[in-house]
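1. One predicted model, sequence on top.
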Amino acid sequence: MVALFYYVFKIEIHFGLNVRDILLLYFFAGIGLNADFKSLLSGGKPLVILTLLAIIYIFMQNILGVSVATAFGLDPLLGLMSGSISLIGGVGTTMAWAPLYQEWGVQGAAEMGIASNTIGLILACVMGGPIANYLINRHKLTASNDQVLDIGVTHKDIHVKLDHYSVLHAWLLLNICLILGYLLDMLISETDLKLPMFVSCMISGIVIGNFRTLILKRKTKEGMRQSLGLISDICLGMFLTMALMGLQLWQLQNAIVYLSSVMFLQALLSIVFTIFIVYRFMGKDYESAVISSGFGGITLGSTATAIVNMTAVTQQYGAAHRAFIVVPLVCGFFIDLMNAFIINWFVTLHG
């Protein structure tokens, strides 16, 4: 409808999205609070494997982007804007690199990156569920019997009774996580290491979640776990809705043929790599299928879209606790770090 108003009435609608990123912080703090050290330790090997697979994929994604840009007679560096800069790196990485492209005399880099990221977000949202559904049915996987989800509730259990003390207790813990997350982020920034804020909040949540009986002398009740799931589900849903409402689709029209071609191939590469590589190397079980549903979010969208995809799958089939630890850590920490080095290598090669 925003695009319709632009094309029909020449009216650009902009939304105030200042609260959007704060919602994401609450969501990942909730992920951390629901994590336990036992799950983290059991996720060690899958974490390493998924990180290595993601690094391999960054190279493949950039090679594809540069190749398609060259085939269309464009500057090869623009191919990186339809590669890991915008797709794995996101809008923040795109805008960080855009001034350098202007210095190099490459025009339209920021618009190309934002357009690629826009299409990638949409593709990532619609790919994850069908991929997991295909893997579960194709390999006759046994779904989890654990109905205690990391985010939200199952489709069979939508009427959950909550008491207001549990909700308030959940909000208290989330606010403590955000306070400590901000402080931790300040400490990390002093080391010149750039990480998304949600990583610090998730780490704070993990620490508080495992030691909250020492911080607050109160045992965890099921009602508080349900309250955390409710709050996290609402925050994630609002974040994604606001992100999609803020998209300006008319920015895609100037390079529609190139973008259609390169993003079709990027989506195809993501699907093939996920089904035949990620699923197999992650263990060929139900957890692997859930992680595969989130891989499109890692490679084409964002951490939020990865979690949305996995949430939809687990609400249908059952919990996958390890997936909700492994995927955010790979998205928010390891892959961003390695992506920066790989992008610099490609820029040096084609600059």
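-> Looks like it came in fine. Residues are numbered from 1 along each chain as shown.
2. can we go C-alpha only for contacts and neighbour counts from here?
-> Fine.
3. what about Met197, how many neighbours?
-> As a burial measure, Met197 scores 21 neighbours (other CA atoms under 10 Å).
4. Oh, that last question was meant for Leu180, not what I typed.
-> When neighbours are defined as other CA under 10 Å, Leu180 has 18 of them.
5. If we ignore the residues flanking it in sequence, what's nearest it?
-> Setting aside the residues directly before and after it, Leu180 is nearest to Ser204 in space (CA to CA, 6 or more residues apart in numbering), at 6.1 Å.
6. so that neighbour makes contact with Cys177?
-> Yes. Contact criterion CA atoms under 8 Å: Ser204 and Cys177 qualify, at 5.3 Å.
7. Touching both of the two, which residues are there?
-> Here Ser204 and Cys177 share the contacting residues Ala29, scored by CA atoms under 8 Å, 6 or more residues apart in numbering.
8. Neighbour count: those two, which is higher?
-> Neighbour count, other CA under 10 Å: between Ser204 and Cys177, Cys177 has more, with 29 against 26.
9. on contacts alone, who are the packing partners of the one helix or strand the more buried one maps to?
-> Cys177 is part of helix 164-189 when elements are defined by DSSP states H and E. Judged by 3 or more CA pairs under 8 Å, 6 or more residues apart in numbering; DSSP states H and E, helix 164-189 is in contact with helix 20-33, helix 197-215, helix 222-245.
10. Quick check: the gap between the residue nearest to Leu180 and Gly83.
-> Distance, Ser204 to Gly83, by CA to CA, to the nearest Å: 32 Å.
11. putting a second one here so we can go through both:
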Amino acid sequence: MDIQLDLVQSSALAMLLLAGGEFARRRIGFLHRFCIPAPVVGGFMFAVLVLLLRQTDVAQIQLDTTLQTPAMVAFFTTIGLAGSLATIKKGGKLLLMYLIACWSLAIMQNVIGMTMAKVVGVEPMLGIMAGAVALEGGHGNAAAFGPTAEAMGFEGATTVAIAAATFGLVAGSMLGGMTANYLVARHNIEIPEKAGVLGKLATAGAVIKEMAVGDGNKGSVATVTRTEDESSSDRGANYGSLLTVVVLLATLMVLGTVLGDWLSALTGLTLPAYVGAMIVAVIFRNVNDKFAWFKINDDAVELISKFALGFFLTLAMMSLKMWELASLAGPLVIILVVQLAFILIFAVVVVFRMLGKNYDAATMVAGFIGHGLGAAPNALANMDAFNAKFGVRSERAFLIVPLAGAVLVDLVALPWIVWCMNLVS
């Protein structure tokens, strides 16, 4: 039986699966503990159902995912709007050091992926999908770059990227806090005084709740500073603020598409659809910060960002062709094990020392492993669990890690990924 769902039916199903994934994530301990995004839960379960129906010759389901690309571009445009230079300056030298570590990791993940792909006998492009695309990039980049790789002729790229991102999500959540605890014990790190900071620990839970609602890659930097005791009356989104942000995002998306086409023609590179929009959004955000042309409601941006991410990622997960992973399972596991070993050694031997070999550094290592293998919510969950053990919150870590892992890593990671993909195509 051949079941074909049209645009409206496919979109409605995606929304139902997104809501179902959120319901499951809030009530199943494992999913909540490891910050598994709701789109991954709902979309993956549907992909497994499609696989079972196909393999048993019961039915084949065809989806119309036309809206996936516009939703993806909208999400990454909201991420560009979070790239405020004023916020970046607050991190100082430590932010720069952490960024260098993040950029180095993204570079090495692709080098390792391409090298190991040749060793195990698969296409180097699939090594890139199991490199910075899926690990440093998370499910968002996996769903964005996978179709681009498939359009370049590499079958199964999206499935490999999503599978690698899921592996990284779980591994990053399990190993981040453990590694930070090891560093404290190994180096006999002095724990800062608890006085004056115990009350601040409660804010970490609010931060995680804000950022973990389905963010498979990034989270709005604006959420990093939000706490539950803020008044919603002066922050809440209404029709007027939503309309302003929607018009702004639509305009930036159009301008970004024009810029992306121009950059593609100028450089000869194949660029994902959202690159131009994100560049335009970053430029607009910082010019607007200086001249104050528009008052941008952060709550409205955040709501649109969360929905756009959840919707496009659910569509991407729903349309996974799981059967394409069978012949790649063995080589993919080998590549991911090597990637995992590298990030642990790099974090313990290099990153921890770069950041000062202290309590802040150990906390940031927990976050580094979280988003270096998974996503920004995993980084925050790792740091929160580690800090809660000692009763002291690392303010520097909670400022720097989300800022770097949510936006700034892409300044190097995205061009590097695009260059590598064009190199091996």
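-> Everything's here; your move. Keep in mind that this is a model prediction, so the values were computed, not measured.
12. quick revisit: quick one: map the residue nearest to Leu180 of the first structure onto the second structure.
-> Counting by TM-score structural alignment, Ser204 of the first structure lines up with Val280 in the second structure.
13. still on that earlier bit, for the residue nearest to Leu180 of the first structure, give me its contacts.
-> Neighbouring residues of Ser204 of the first structure by CA under 8 Å, 6+ apart: Ala29, Gly32, Cys177, Leu178, Leu180, Gly181.
14. ok, those vs Leu149 of the first structure, which is closest?
-> Of all the contacts of Ser204 of the first structure, Leu149 of the first structure sits closest to Gly32, with 13.3 Å by CA to CA.
15. Just give the number of residues close to the corresponding residue of the second structure for that closest one.
-> By TM-score structural alignment, Gly32 of the first structure lines up with Gly80 in the second structure. Counted with other CA under 10 Å, residues neighbouring Gly80 of the second structure total 25.
16. just Phe37 of the first structure next, same as before
-> With other CA under 10 Å as criterion, Phe37 of the first structure counts 12.
17. wait, isn't it in contact with Asn210?
-> Yes. Contact criterion CA under 8 Å: Phe37 of the first structure and Asn210 qualify, at 7.1 Å.
18. Quick check: Gln60 of the second structure touching Asp2?
-> Yes. At 5.0 Å, Gln60 of the second structure counts as touching Asp2 under the criterion of CA under 8 Å.
19. Matching Ala316 of the second structure against the first structure, which residue comes up?
-> Using TM-score structural alignment, the partner of Ala316 of the second structure in the first structure is Ala243.
20. ah, wrong one, I meant Leu67 of the second structure
-> The pairwise alignment with the first structure assigns Leu67 of the second structure to Val19, based on TM-score structural alignment.
21. Repeat that for Pro124 of the second structure.
-> Match for Pro124 of the second structure (TM-score structural alignment): Leu80.
22. picking up where we left off before, ok and the helix holding Cys177 of the first structure relative to helix 222-245, angle-wise?
-> 60 degrees (axes from the mean of the first three to the mean of the last three CA atoms, to 10 degrees).
23. buried set for helix 164-189 of the first structure?
-> 166-167, 169-171, 173-178, 180-182, 184-185 (16 or more other CA atoms under 10 Å).
24. so where's the longest helix in the second structure?
-> helix 157-187 (DSSP state H).
25. Report the mean deviation for stretch 245-265 of the second structure after fitting onto the first structure.
-> When the first structure is overlaid, stretch 245-265 of the second structure sits 2.0 Å from its aligned residues on average, using mean CA distance after the TM-score superposition for the first structure.
26. Distance from the chain centre to that stretch, please.
-> The chain centre lies 21 Å from the centre of stretch 245-265 of the second structure; the measure is CA atoms, centre = their mean, to the nearest Å.
27. now Met263 of the first structure: how far from Gly181 of the first structure?
-> For Met263 of the first structure, the distance to Gly181 of the first structure - CA to CA - is 35 Å.
28. Could you say which helix or strand holds the alignment partner in the second structure of Leu269 of the first structure?
-> Under the alignment (TM-score structural alignment), Leu269 of the first structure pairs with Val338 of the second structure. Val338 of the second structure is located in helix 329-346, with elements delineated by DSSP H and E.
29. If you count neighbours, what's buried in the very next helix or strand once past that helix?
-> Per DSSP H and E, the first helix or strand lying C-terminal to helix 329-346 of the second structure is helix 352-354. Buried residues in helix 352-354 of the second structure, counting neighbours by 16+ other CA under 10 Å, are found at Phe352.
30. which residues touch the match of Ala316 of the second structure?
-> Contacts of Ala243 of the first structure were listed using CA under 8 Å, 6+ apart, and they are Arg20.
31. For Arg396 of the second structure, which non-adjacent residue is closest in space?
-> Asp360 (6.8 Å).
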